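Trainee: Build the 3D model from these lines:
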Amino acid sequence: MLRRTFLSLICILVLIWSVNAQSIDFKYATLAEAKDVSKVAEKLIFVDFYADWCGPCKAMENTVFTKAEVGAVFNNDFVNFKIDSEVEEGKKLVRHYGVQEFPTYLFVNSEGEVVHKIIGFQSVRNLLIEAGKAKRKFEGFVPIRRLDSVYENGNDDVDFLYEYLKRKSYEEGSQPKVLAKYLEVVPESELQTEKVLSLISENVTSVSSKGFYILAESLSRFMKLTESQQKYVLKGISNSKKLTFREAVENEDDELFDVLIDAVHATSYSRQAAFAEERQFRYDYAKLTRNFKHFKLIAQEEATQIMSRSLEYFEEHTKSTIEAFKNTAKEKGISESSGRYQMMLAGLENGAAKAASFQLNDFARGYYEMASDDMDFKNAIKWSAFAIKLDETAANWETYAFLLKKVGRTRDAKKAMKQAMKMAKKDNLETDTLKAAFKNIK
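Mentor: Have a look, this model is predicted:
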């Protein structure tokens, strides 16, 4: 019996040793240590960004990294380092390398520069193929600092700028200045090629740039572009508008915002779409910059439109939406008794009124925060009251109470805040903030 137990233990130890011998050996505790080894060995560092909650990460660890052929390649050809993305050091590296998905695998040189990158679960075959790509890239890899020096010395060769821009943006994000220089020298005949459009898409950051102008021009022949070209054009235009909007908000730059709106109308596929996009940009700009003039233009027009509608209008709108949903569900074979069906149906109940109520409350709240004129407050009180009529919620009652307090209707404001607390309790929401607000109504 003892002999059998001893033999079993020996087998288990041999099995453990065998698995460890086959697996990728992540033996370096820090990236700094891995860099030192990489420099001496002249090998790439294989960096595994993982997270404990990540299923594909665990699958890679248990079913791919343990394979003999994988261990042989990675232990021989790379310096292997893994980092938990949720510990402090891991968080720093995640930010530094812009990691957004897990698992992410980087092949970096001894300077920490990314030579190759792969994302997500990889089969044994795919992982070995990617490892081969990384090694081939490393053979002709020039450190980015050396390329920076060549660029700063005024090299304007079109092929150099193309490769430099690709590397620089890949490692450090968008490079609008380098893009501008590249577009000065690239032949006119190549501006609409997939090669150039992809570079513009990744590096354009302003609707005032030449890169954006090239993308906008591409829309006139959009249907003649390949699917990839179309993707790059739309992505670049969208990113440019978002980044221009962000800059306008950060600097509260009304002139830049007007330039953005012109770009919206120049690149939208229809007049209706242009006005819808303009409306959203104007509304967000007004709220983020607390620009009441912009906010009021939108709020007044849309609130008046909502207020002109009867309760029956919202009921009919909801009925038609539910009917359309039921027909679509039937066509797709979704059972009426399924949880998915019931959940979606419940979400549509009173949907039109709830949406209108939410919008009115948002307008009223904006007036409370930004307006200064009593007439504006009185209009907002009307909107707030109708919002409650459409959908009685704690948030709606709270806004109503704040507005009543603004115009000196203290007693009514207290009643409204009590109602807000009542609704919050009913919906199992936190009431401490409302209680504190009630005490401040004097």
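Trainee: When you work out contacts or count neighbours from here on, use the C-alpha atoms and nothing else.
Mentor: Noted.
Trainee: Helices along the stretch 151-300 of the chain, start to end?
Mentor: 158-172, 176-185, 194-203, 210-218, 227-251, 254-267, 271-289, 292-307 (DSSP state H, counting those that start in this stretch).
Trainee: Now do Arg221 against His116, distance only.
Mentor: Applying Cα to Cα, to the nearest Å, the value for Arg221 to His116 is 35 Å.
Trainee: quick one: which of these two has more around it?
Mentor: Applying other Cα atoms under 10 Å to Arg221 and His116 shows that His116 carries more neighbours, namely 21 against 9.
Trainee: I'd guessed that one sits against Leu106; true?
Mentor: Yes. Shown here, His116 and Leu106 form a contact pair, counting by Cα atoms under 8 Å, at 6.0 Å.
Trainee: Sequence B follows; please return its structure for comparison with A:
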Amino acid sequence: MKPIIYLLLFMLPAAVSGQEKGIQFRHFESWDQVLTQAKKEQKFIFVDVYTTWCVPCKMMSMEIFPREDVGTFMNKNFISIKVQMDSSKSDPPGIKQWYADAAKIKALYNIRNYPTLLYFDPAGNQVHRTVGQSGADEFIQNSADALDSNTQYLTMLKKANSGENLSPDFLKALTIGAWKASEREKSKFYARQYLSLVDDQQLLSEEGINFVTIHTERTTDPGFQFFLRNKQKIDSIKGEGTAFSTINWYMSKDVEDLVSINPTRPDWTKIYKDIKGRFPHYADELIIKRKIKYYTDRRDWAKVDRNVYLLIPEYGRMLTANELNGYAYNVFLNCNEVSYLKNALQWTSIMRSKEKDHSILFTRASLLYKLGRAKEAIGIIEQIIASSADQDLSGMEELLKMMQNGKKTWIEN
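Mentor: Modelled structure (predicted):
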């Protein structure tokens, strides 16, 4: 019997590994052998390109690839293999055997990020790729896209380069494909084309707004003007404040560019004049907030204090609770001057009257404790714990013990 068993094992084109219900990753001696087997079986090829140090790669291997629904789809439609891109002395022989092919794959298919997931047709032509971690449903959909010539990213790219007139739907799909492949310049290029062909009404949905947000990076991109034109409509779909915070984010990048010209001594007058000329309704907020960050980094608490007070009259419009809470907590962590700690405590009173948020109460308790008002601080922490019985409060309980024992809850700089 033994000779027969050995013969059967020898005749197998590749061994199969993996969990029974998940993707069955097969082992081949070379890339050429994979291509030969794909032609023989007339199956597409899926390649998980990974490194041993890549955390998202490990998450895919532990949480997505072993799933039964993922395995059912992939095993039916693909020959699946793994290719390791880094190397170490402890690599097993099967990994070392692939070093040369791994180097060729990295160069030929421009592998820069991990995990990169490559898809090939049965003839060995790359037709699709995605980069990065995804959930199970998204991974299955991405893999299904690889089987259809209408949704294969590289097939669509060839069509786009052929000079054909492209429909808005095609350009949208191509933009998303380029984004998933981590080809940002291409996604930006095709997003511009798509946005030039559709009107605002076609974009005013949750999906449309998300698309514009993802594919807008700067104030010079067309998506920025879409947000300026449709602030109220966007807020009605995505929630109050969405348009403002998004617009603010794009404009803050322009401020950052100007600060970076001389980051140690910014010319605030010149920067303000530039931003005021382009965004007159937003310049005050943008510059004051950037000054707060600048002076916080330099621990100039007098100027931090002064600039925060310039913003407080705009609380609820230019200044959010999260922002003011962040300013107050930074003072707690890094400042020991009583006058500024007391002012930060006043900021939490402003928020407390309008917001019900444990993070604000936590900041208030921290400031009270640092100011020597331990009994009040402990009472607030006990209140937080009592109202959050269904949450993991181990960190909060440890903080309570530190306060009860008179220990510092901050690190001295």
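Trainee: Once they're superposed, tell me the TM-score.
Mentor: In this superposition the chains share a TM-score of 0.52, using TM-score structural alignment, normalised by the length of structure 2; 311 aligned residues with a Cα RMSD of 5.7 Å.
Trainee: and of the helices of the stretch 151-300 of structure 1, who's closest to Ala401 of structure 1?
Mentor: Nearest to Ala401 of structure 1 among the helices of the stretch 151-300 of structure 1 is helix 292-307; the distance by Cα to Cα comes to 19.0 Å.
Trainee: For that closest one, which outside residues touch it?
Mentor: With Cα atoms under 8 Å, 6 or more residues apart in numbering as the contact definition, helix 292-307 of structure 1 has outside contacts at 279, 282-283, 285-287, 356, 360, 363, 366-367, 370-371, 383, 386.
Trainee: By neighbours, which of the residues you listed wins?
Mentor: Leu360 (28 neighbours).
Trainee: Pretty sure that one sits against Trp383.
Mentor: Yes. Taking contacts as Cα under 8 Å, Leu360 of structure 1 lies within contact range of Trp383: 5.8 Å.
Trainee: before we move on, the earlier item: tell me the two of the contacts of helix 292-307 of structure 1 that are most distant?
Mentor: Greatest spacing in the contacts of helix 292-307 of structure 1, by Cα to Cα: Tyr285 and Phe386 (25.7 Å).
Trainee: Could you count how many residues lie near Met421 of structure 1?
Mentor: 24.
Trainee: Do you have the strands of the stretch 51-200 of structure 1 handy? List them.
Mentor: Counting by DSSP state E, counting those that start in this stretch, one finds strands in the stretch 51-200 of structure 1 at the ranges 78-84, 104-108, 114-119.
Trainee: quick check: angle from the second one to strand 78-84?
Mentor: Computed with axes from the mean of the first three to the mean of the last three Cα atoms, to 10 degrees, the direction of strand 104-108 of structure 1 lies at 140 degrees from that of strand 78-84.
Trainee: Just the buried residues of strand 104-108 of structure 1, please?
Mentor: Judged by neighbour count using 16 or more other Cα atoms under 10 Å, the buried positions of strand 104-108 of structure 1 are 104-108.
Trainee: Please determine how far the nearest residue to Leu147 of structure 1 once chain neighbours are set aside is located from Lys224 of structure 1.
Mentor: When the adjacent residues along the chain are set aside, Leu147 of structure 1 lies closest to Tyr164, with 6.8 Å between them (Cα to Cα, 6 or more residues apart in numbering). Applying Cα to Cα, the value for Tyr164 of structure 1 to Lys224 of structure 1 is 30 Å.
Trainee: Which one of those two is surrounded by more residues?
Mentor: Between Tyr164 of structure 1 and Lys224, counted using other Cα under 10 Å, Tyr164 has the larger neighbour count: 20 against 11.
Trainee: which residue lines up with that one in structure 2?
Mentor: Using TM-score structural alignment, the equivalent of Tyr164 of structure 1 in structure 2 is Leu174.
Trainee: What of Glu194 of structure 1?
Mentor: In structure 2, Glu194 of structure 1 lands on Glu206 (TM-score structural alignment).
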